[in-house]
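J.: following is a predicted model, sequence given first.
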Amino acid sequence: MIEHADRKRSIQKVLLITLFLNISVSIAKIIYGGLTNSVAIYSDGFHSLFDGISNIGGLIAICIASHPPDKEHPYGHRKFETVFTIFIGVSMCLVALEVIRNAYEALIKLKQPEIDEKAFFILFITLMVNIFVVRYERKKGKELKSEFLIADSAHTKTDIYITIGVIISVIITKLGYPVVDPIGGLIVAIFIAKEAIKIIKESANVLADRTVIGEEKIASILKTCNGIKAYKDIRTRGTNGQIFVDLKIFVTPSISVSEAHDIAEKVEKIIKDEFPDVIDVMVHIEPFKKKN
């Protein structure tokens, strides 16, 4: 299990690296898109800018989430990371609305984009940067069991598809079809909104204590444990790297408290061994009564 301090430093390092790359990419797209009146490139730039903003939010979230459990937060502060993950999704929805507004204005005013060969160079470089960021952030997210990094990498992954779409729209625009540029901006907005809804939904499930490990998986382990006559009310909650398990086991009424305690400890050990992300197992012991 990765220590809190090490995990915090590792995630912060990832976020600082991706922050620098995302801000660099966004500035290039926004400046060029603004100078050439290209709604597609300009909107894609703001989408990339939000990647940087989410990195900043992530740095704040990790600082809070890494605090150890205390009297007011006995289960730790990990869910603050989930809260900031929802912030990413909500902000992405706002970005999608802004992109739609820009595309609509471009269609109404029929602004003619002034795109040259520099557009392809800028888009190609930013595409390579996005591919690197997605692979790097997702890999580190899995290693560090950070739902924020995984969600952020999923968000950045949309940049790859969007940038490819923008490149196609730029080519078509250069061929003499300027209306394709704002349409490309609308497509960008759809991708942003779709990914935002997915992130919000997944994070909301974590906050609502959705089951993390299937009941049947825990049950299959309990069946191998000697001394347990029956079990029920198996519940799990939490997120990657911090899962809590609650369950009831029924034991022979005649055994001593010490023996029942040993069985409970054995249950806790085998569950943690099987599922490394489990950090706490609450075992309730009940006397087993045969049904007449």
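T.: Done, it's in. Just so it is clear, the structure is predicted and the values come from calculations on it, not from any experiment.
J.: rest of the way, CA atoms for contacts and neighbours
T.: Will do.
J.: ok, Ile197 - contacts?
T.: Contact analysis of Ile197 by CA atoms under 8 Å, 6 or more residues apart in numbering lists Gly89, Cys93.
J.: pull the distance from the helix or strand hosting it to the chain's centre.
T.: According to DSSP states H and E, Ile197 maps onto helix 180-207. Put simply, helix 180-207 sits 13 Å off its chain's centre (CA atoms, centre = their mean, to the nearest Å).
J.: tell me the buried residues in that helix?
T.: Residues 180-193, 195-200, 202-206 are the ones in helix 180-207 that count as buried (16 or more other CA atoms under 10 Å).
J.: and the next helix or strand past it?
T.: By DSSP H and E, the next helix or strand past helix 180-207 is helix 215-222.
J.: another structure for you, compare them:
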Amino acid sequence: MTQLLIHWFVKNPFDTQNPRTRNAYARLSGVTGILMNILLFAGKFLAGTLTGSVAITADSVNNLSDAGSSVISIISFKLAEKPADAEHPFGHARIEYVASLAVAFLIMFLGVELVRDSFDKILHPELAAFNWLAAGVLAASILVKLWLFLFNRKLGKAIDSVVLQATAADSLSDTMATGAVLISSVVSPIIGFSLDGYMGVIVALLIFWSAIGILRETLNKLLGEAPAEEMENMIRKHLLRADGVLGIHDLIVHSYGSGRTFASVHVEVDAKADILLSHDAIDNIEREVLLDHGVQLVIHLDPIVVDDHTVNTLRARVKDLIDTIHPDMSMHDFRVVLGQTHSNLIFDVVVPHECTKSDAQITQEIIRGVKAMDPSYFAVITLDRTYVSCPSHKTKMS
């Protein structure tokens, strides 16, 4: 069913980086959500009125808010479609994250209202008679919401949308919440005790949990979370298979919303290679990554000495030393300045987030280790913290 709707209403469904395609997916999700949730609101509100159940009535209002969330989703994607301008050179795609926050706060507000009504029902319980119409409406609602969860999850994954994934999570929490209300309407008349208010509290907690999950995921994206490992590996593999590339380090990826990804990286090449040829190869790689993966990549050319026995030997020894401090620590930009009284070993060390040692501790351990190799060696160290989840430095042999 979902695939059929995509085929009918989304032109070029596989061009998911295109803002028009993303807008079409969002419009399909939004219109479907509005229609379904308005129907559910009408059915539940009628059932809640007939039975006098505050949980069913509250659940109906939740569906009305879901329809409002769908409206927010449609508007946000339309705004995110706007091209970059002088004030927003990276585009407007992050509006989607702002919309996701709005949905989360709306859900939390409804949770607060439901808690208040539920406690009132606990303090002043009224036992409602079992009603087949109400039970049927709730059962149908569970099936519809479960389908909406699967529907929005598929659309969200297709275009990597935090708003649609939030909508899917909301639908799943609604499914559990409505299930709790259905249990209350069936069990309460049997045991002769009103579970309505207690189930209302459970529904509210589920709503809060859904909202917190949406907030956490959206705030992570706004604060600047580490890129997905798949994205890192894609860039690394593309770079390392290119001719002339000996290794890479200092990979940084910035996301300004789906379809607006920028990255920078240092690429190591043989210092004796023709600089014009190396530069041309780097330009080709940048174009390929943009065309194949939609990532705006900026590459810094980093020439390294590869045929000097002294440098290669010292590089290997320092690398072994660093491995003893932390196995995921890496080194790059290694060079040696030889002198009559002393020699400087100059290099950068990338420290993983898992390493609990301070910069001062790491620096002192490396200095002591280098001195142990030869008292005339001086280590000139620059410590970096990685911006990605994988080890920062990679060569064609690692």
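T.: Cool, got the structure. Treat the numbers as computed from the prediction; the structure is a model and nothing was measured.
J.: TM-score of the superposed pair?
T.: The TM-score (TM-score structural alignment, normalised by the length of structure 1) is 0.89; 290 aligned residues with a CA RMSD of 2.3 Å.
J.: thinking again about what came up before, so the helix holding Ile197 of structure 1 matches what in structure 2?
T.: Aligned by TM-score structural alignment, helix 180-207 of structure 1 falls on residues 195-222 of structure 2.
J.: before we move on, what about stretch 66-84 of structure 1?
T.: Taken onto structure 2 by TM-score structural alignment, stretch 66-84 of structure 1 occupies residues 81-99 there.
J.: give me the contact list for that stretch.
T.: For stretch 81-99 of structure 2, the surrounding residues in contact (CA under 8 Å, 6+ apart) are 19-20, 23, 72-73, 76-77, 79-80, 161-163, 218, 221-222, 256-260.
J.: by how much does the helix ranked longest in structure 2 deviate from structure 1 on average?
T.: Ranked by number of residues, the top helix in structure 2 under DSSP state H is helix 19-51. Helix 19-51 of structure 2, aligned to structure 1 and superposed, deviates on average by 1.9 Å (mean CA distance after the TM-score superposition for structure 1).
J.: which helices and strands sit right next to that helix?
T.: Using 3 or more CA pairs under 8 Å, 6 or more residues apart in numbering; DSSP states H and E, the elements in contact with helix 19-51 of structure 2 are helix 2-9, helix 54-80, helix 132-159.
J.: Ile243 of structure 1: what secondary structure?
T.: Here Ile243 of structure 1 is strand, with the state taken from DSSP: H, G, I helix; E, B strand; the rest coil.
J.: that one contacts Asp209, correct?
T.: No. Shown here, Ile243 of structure 1 and Asp209 do not form a contact pair, counting by CA atoms under 8 Å, at 10.2 Å.
J.: pick out whichever of those two has more residues nearby.
T.: Ile243 (20 against 14; other CA atoms under 10 Å).
J.: show me what that one aligns to in structure 2.
T.: Matched to structure 2 by TM-score structural alignment, Ile243 of structure 1 sits across from Thr261.
J.: how close does the counterpart of Phe132 of structure 1 in structure 2 sit to Thr57 of structure 2?
T.: In structure 2, the residue matched to Phe132 of structure 1 (TM-score structural alignment) is Trp147. Applying CA to CA, to the nearest Å, the value for Trp147 of structure 2 to Thr57 of structure 2 is 22 Å.
J.: so the two - more neighbours on which side?
T.: Legend: neighbour count by other CA under 10 Å for Trp147 of structure 2 and Thr57, higher for Thr57 (22 against 18).
J.: which residues touch the counterpart of that one in structure 1?
T.: Matched to structure 1 by TM-score structural alignment, Thr57 of structure 2 sits across from Tyr42. Neighbouring residues of Tyr42 of structure 1 by CA under 8 Å, 6+ apart: Lys29, Ile30, Ile31, Tyr32, Gly33, Gly34.
J.: and those residues as CSV, adding distance to Phe250 of structure 1?
T.: Output for the contacts of Tyr42 of structure 1, formatted as CSV (distance: CA to CA, whole Å):
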residue, distance to Phe250 of structure 1
Lys29, 63
Ile30, 64
Ile31, 67
Tyr32, 68
Gly33, 67
Gly34, 69
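J.: what's the nearest residue to the match of Ile243 of structure 1 if we skip its chain neighbours?
T.: Once flanking residues are discounted, Thr261 of structure 2 sits nearest to Ser255: 4.5 Å by CA to CA, 6 or more residues apart in numbering.
J.: same question for Asp333 of structure 2.
T.: Nearest to Asp333 of structure 2 is Phe347, by CA to CA, 6+ apart, at 5.2 Å.
J.: for the one you found, which three-state class applies?
T.: strand.
J.: same deal with the one 3 residues further on?
T.: With three-state DSSP as the basis, the three-state label of Val350 of structure 2 is strand.
J.: pretty sure it contacts Thr363?
T.: No. Using CA under 8 Å, Val350 of structure 2 is not in contact with Thr363; the gap is 11.8 Å.
J.: neighbour count for those two, which is higher?
T.: Val350 (21 against 18).
J.: please name the nearest non-neighbouring residue to that one.
T.: Asp384 is the one closest to Val350 of structure 2 (CA to CA, 6+ apart), at 4.6 Å.
J.: please report how far that neighbour lies from Asp333 of structure 2.
T.: 12 Å.
J.: okay, and the common contacts of those two?
T.: Asp348.
J.: related to what we said a few turns ago, mind listing what's buried in the helix or strand hosting the residue nearest to Val350 of structure 2?
T.: Taking DSSP H and E as the definition, one finds Asp384 of structure 2 inside strand 377-385. Neighbour counts over strand 377-385 of structure 2 (16+ other CA under 10 Å) mark Tyr377, Phe378, Ala379, Val380, Ile381, Asp384 as buried.
J.: cool, stretch 121-133 of structure 1 as well?
T.: Applying 16+ other CA under 10 Å to stretch 121-133 of structure 1 flags Leu123, Thr126, Leu127, Val129, Asn130, Val133 as buried.
J.: contact partners of stretch 106-113 of structure 2?
T.: Taking CA under 8 Å, 6+ apart as the rule, stretch 106-113 of structure 2 contacts Asn62, Ser65, Ala204, Leu205, Ile207, Phe208, Ala211.
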